[in-house]
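In: Sharing a sequence plus its predicted fold:
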Amino acid sequence: MTISLHKFCSRLCSCCSKPAQNTKKMADGEIAHRTVAVNGISMHVAEKGDGPVVLLIHGFPELWYAWRHQIVGLAGLGYRCVAPDLRGYGDTQVPGDVNDYTVFQIVGDLVALIDSLGQEKVLVVGHDWGAMLAWNLCLFRPDKVKALVALSVPFTPRNPARKTIESLRATYGDDYYICRFQEPGAIESEFARLGTSLVLKKFFTYRNPGPLFIPKEGWGSPSEQITLPPWLSEDDISYYESKFDKSGFTGGVNYYRCLDSDWELSAPWTGARVNIPAKFIVGDLDLTYNSLGAKDFIHKGGFKKYVPMLEDVVIMEGVGHFIMEEKPDEINAHIHEFIKKF
């Protein structure tokens, strides 16, 4: 599929933000929620605190809520924390066309959000897809970022020789979760069969350092019982469930369905480096850290080559993928230690 580069690069300009609307102010000490018009969509934003802005970008299957501990912790240290629901998630608008979910569209949302905050540059923290988007924000619009803390997903340079899905399918097979996400409607049907709560529990409790597979014959039984870890409560799951029941999973899954489009659109950045001060944190049980070639890339010079201002790499022992929820105090300390320099 070929998509106009000009069409999507236009999303990265700073002219697409509009004044905030539907602001809800809460009592002191609480997280405030409001809706902002950015890049042609309505975006829900959670925020707290005063001071330098820290933009917190969530991944899949998450929401602003994944940053609840960081919002409170960093606000208490003198920062203004801003955590949106990304397009397709939670209380943010869910566009219906898969082409509305390319990396240029979503980075465009973030640029417009930054502009709506009246900021030239912000500190950025991203996890999972949020880390991927943050790396691309730094790549496409370095003028908008003071420094970046990326959780779980390192910067991945574009491979001009092979499309993303083709490469993943050749490496892991058709049942690899990203490959299973590609057929429109198929994974949504499987998630509906299992039920939203169970799907979320299966993702959040996955701690196998190997790749995640979702077999075509089914990802288990709807009657499966999963014990939650101490860092995740039934109330937490209920909040996530209420929002995914409203928005569905298609918006989040469409990010994966645009990976090949992203590969095409990002061709001009082949070989480009991220020239932003950065810190990377990952758990040693994280499936991304244990994916093929990841450790060599992170530890043997490739990562530093493409992110020359990478200042620190932290490997947290015995920690899985959802690192900021599993170890909130440690993550808050790591983030603060880094961003206070900027």
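Out: The structure has been received and is ready for your questions.
In: from here on, contacts and neighbour counts on C-alpha atoms
Out: Will do.
In: Distance of residue 45 relative to residue 8?
Out: Here the criterion is Cα to Cα, to the nearest Å. By it, residue 45 lies 23 Å from residue 8.
In: Can you list the buried residues in stretch 276-291?
Out: Across stretch 276-291, burial judged by 16 or more other Cα atoms under 10 Å covers 276-290.
In: Could you give the separation of that stretch from the chain centroid?
Out: 13 Å (Cα atoms, centre = their mean, to the nearest Å).
In: residues making contact with it?
Out: Residues from elsewhere that reach stretch 276-291, judged by Cα atoms under 8 Å, 6 or more residues apart in numbering: 138, 142, 145-154, 207-212, 294-295, 307, 309-321, 323, 338.
In: List only buried entries from those.
Out: 138, 142, 145-154, 207, 209, 212, 294, 307, 309-310, 313, 316, 319-321, 323, 338.
In: all helices of the stretch 1-150 of the chain, in order?
Out: 5-9, 68-75, 103-116, 129-140 (DSSP state H, counting those that start in this stretch).
In: between those helices, which gets nearest to residue 36?
Out: Residue 36 lies closest, by Cα to Cα, to one member of those: helix 103-116, at 7.7 Å.
In: what's the closest one packed up against?
Out: helix 5-9, strand 17-24, strand 32-38, helix 129-140 (3 or more Cα pairs under 8 Å, 6 or more residues apart in numbering; DSSP states H and E).
In: Let's have the ones you listed in JSON lines, adding distance to residue 197.
Out: Formatted as JSON lines, the helices and strands packed on helix 103-116 follow (distance: least, Cα to Cα, whole Å):
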{"stretch": "helix 5-9", "distance to residue 197": "35"}
{"stretch": "strand 17-24", "distance to residue 197": "28"}
{"stretch": "strand 32-38", "distance to residue 197": "24"}
{"stretch": "helix 129-140", "distance to residue 197": "21"}
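In: And here is the other one:
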Amino acid sequence: MGKGWFAREKEVEIEIHYVDINPTAEKTLLLVHGWPAVWSSWRNQILEFESTHRLIIPTLRGFGNSTSPADTEGSTGLADFGNDLVCVLEDAGVEGAVCVGHDWGSAICFDTAAEHPSKITALANSAVPYFPPGPFFFSPAQIATRYPTLSYQVYLTNDRYLAARELNARPRELINGLLAEVGMENPPPSNPLADTKTILGVWRDQPIADQKLVSKVEEEYWVDAFKKSGFESTIAVYQVKNRKRSVDIASRRKTHVINIPALYINPTEDALGNLRPTFGPMIEKIPNLEIKDMATNHWPQLEKPEEYNAYLKEFLANL
């Protein structure tokens, strides 16, 4: 485990748990999960790359066995997660790694590459593109007016404690509801990501179908992890204070260009909606970017692991 700290402000002691596989390998992949997930969401990639690469797979601060500062609203921005990743790499004795991220993990990898360019040698991200800071800050409510499928973030922001209570009471249903394949059986009456007042409530009295992306043993591990941490600390990253802080820190950088090889896997059937119209800044600021489309929902590494792994393997072979 490593230690994280309060980015650019003051040191605090937290514990970041991580898995370290094949530590004698020459090249390292740093696999970074998103929400609501845990480190083992990379199981298919672990099986594919464990013999060829060193794999370092952290559990993000506030998730499962990784702790977080008491003041999560002031210490759960992208730079804080990035500092945690740097700590993990230093604790493992790794000078640089390819950062492979999904969802918030993607945003964290992009931000860490911009803030700590000597630590990240290449990027392979999916589901959340790179958003370099612009001249204006947009709140989740403002973003949701343009992208209604991101309305759940308004709920997680404005009703954080209510949301945490809802999710803490029903972690298995959240996992089953959001680990949904394209064409899932028994879909909810409306998109659970497009509601500003609830996530699980959109199913009303309708049962949530069992997910098919991870085994029941794996599902139990996820449930236990969220029971241990609770959801309050895991949704702190959505809070306006943390978002503004992330933008403020990023805005102080001399450049927002990321001059390393990068792969972005775009899930074209994502329940979050079509994000391709937002790719302009990412394409402009990452000159060595390759984009691959995958016909999956939000979880390409779980839904079509063979295709995902093939894209990642090809990208790594060309580094």
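Out: Now that the structure is in, tell me what you want to look at. In this text the structure is predicted, and so the values were computed from the model without any measurement.
In: For residue 181 of structure 1, give its distance to residue 251 of structure 1.
Out: Counting by Cα to Cα, the gap from residue 181 of structure 1 to residue 251 of structure 1 is 12 Å.
In: So which of the two has more stuff around it?
Out: Taking neighbours as other Cα atoms under 10 Å, residue 181 of structure 1 and residue 251 compare with residue 251 leading, 24 against 21.
In: what's the closest of the helices of the stretch 1-150 of structure 1 to residue 37 of structure 1?
Out: In terms of Cα to Cα, the element of the helices of the stretch 1-150 of structure 1 nearest to residue 37 of structure 1 is helix 103-116, at 8.3 Å.
In: Give me the mean deviation of the closest one from structure 2.
Out: Compared with structure 2 after fitting, helix 103-116 of structure 1 deviates on average by 1.0 Å (mean Cα distance after the TM-score superposition for structure 1).
In: Relative to structure 2, which residues correspond to that helix?
Out: With TM-score structural alignment applied, helix 103-116 of structure 1 matches the range 78-91 in structure 2.
In: how about that stretch: buried residues?
Out: Buried-residue list, stretch 78-91 of structure 2, by 16+ other Cα under 10 Å: 78-89.
In: if we can go back for a sec, mean neighbour count, the helices and strands packed on helix 103-116 of structure 1: which tops it?
Out: helix 129-140 (a mean of 23; mean count of other Cα atoms under 10 Å).
In: For it, name the packing helices and strands.
Out: The helices and strands touching helix 129-140 of structure 1, judged by 3+ Cα pairs under 8 Å, 6+ apart, are strand 53-57, helix 103-116, strand 122-127, strand 145-151.
In: Pull up the gap between the equivalent of residue 54 of structure 2 over in structure 1 and residue 55 of structure 1, please.
Out: Using TM-score structural alignment, the partner of residue 54 of structure 2 in structure 1 is residue 80. Applying Cα to Cα, the value for residue 80 of structure 1 to residue 55 of structure 1 is 9 Å.
In: between those two, who's got more neighbours?
Out: Legend: neighbour count by other Cα under 10 Å for residue 80 of structure 1 and residue 55, higher for residue 55 (24 against 20).
In: To which residue of structure 2 is the more buried one aligned?
Out: Looks like residue 55 of structure 1 aligns to residue 30 there (TM-score structural alignment).
In: how about its match, what does it touch?
Out: So residue 30 of structure 2 contacts 55-58, 97-100 (Cα under 8 Å, 6+ apart).
In: switch the cut-off to 10 Å
Out: By Cα atoms under 10 Å, 6 or more residues apart in numbering, the contact set of residue 30 of structure 2 is 20, 54-58, 85, 88-89, 96-101, 109, 120, 123-124.
In: what's the answer for residue 119 of structure 2, then?
Out: So residue 119 of structure 2 contacts 85-86, 89-90, 94-99, 112-113 (Cα under 10 Å, 6+ apart).
In: Just name the closest of those residues to residue 137 of structure 2, please.
Out: residue 112 (20.0 Å).
In: Can you give me the distance of residue 71 of structure 2 to residue 232 of structure 2?
Out: In this view, residue 71 of structure 2 and residue 232 of structure 2 are 11 Å apart by Cα to Cα.
In: Which one of these two is surrounded by more residues?
Out: Applying other Cα under 10 Å to residue 71 of structure 2 and residue 232 shows that residue 232 carries more neighbours, namely 21 against 10.
In: Which residue in structure 1 aligns with the more buried one?
Out: Match for residue 232 of structure 2 (TM-score structural alignment): residue 250.
In: thinking that match is in contact with residue 100, fair?
Out: No - using Cα atoms under 10 Å, residue 250 of structure 1 makes no contact with residue 100, being 11.9 Å away.
In: Need the residues touching each of these two.
Out: In contact with both residue 250 of structure 1 and residue 100: 88, 94, using Cα under 10 Å, 6+ apart.
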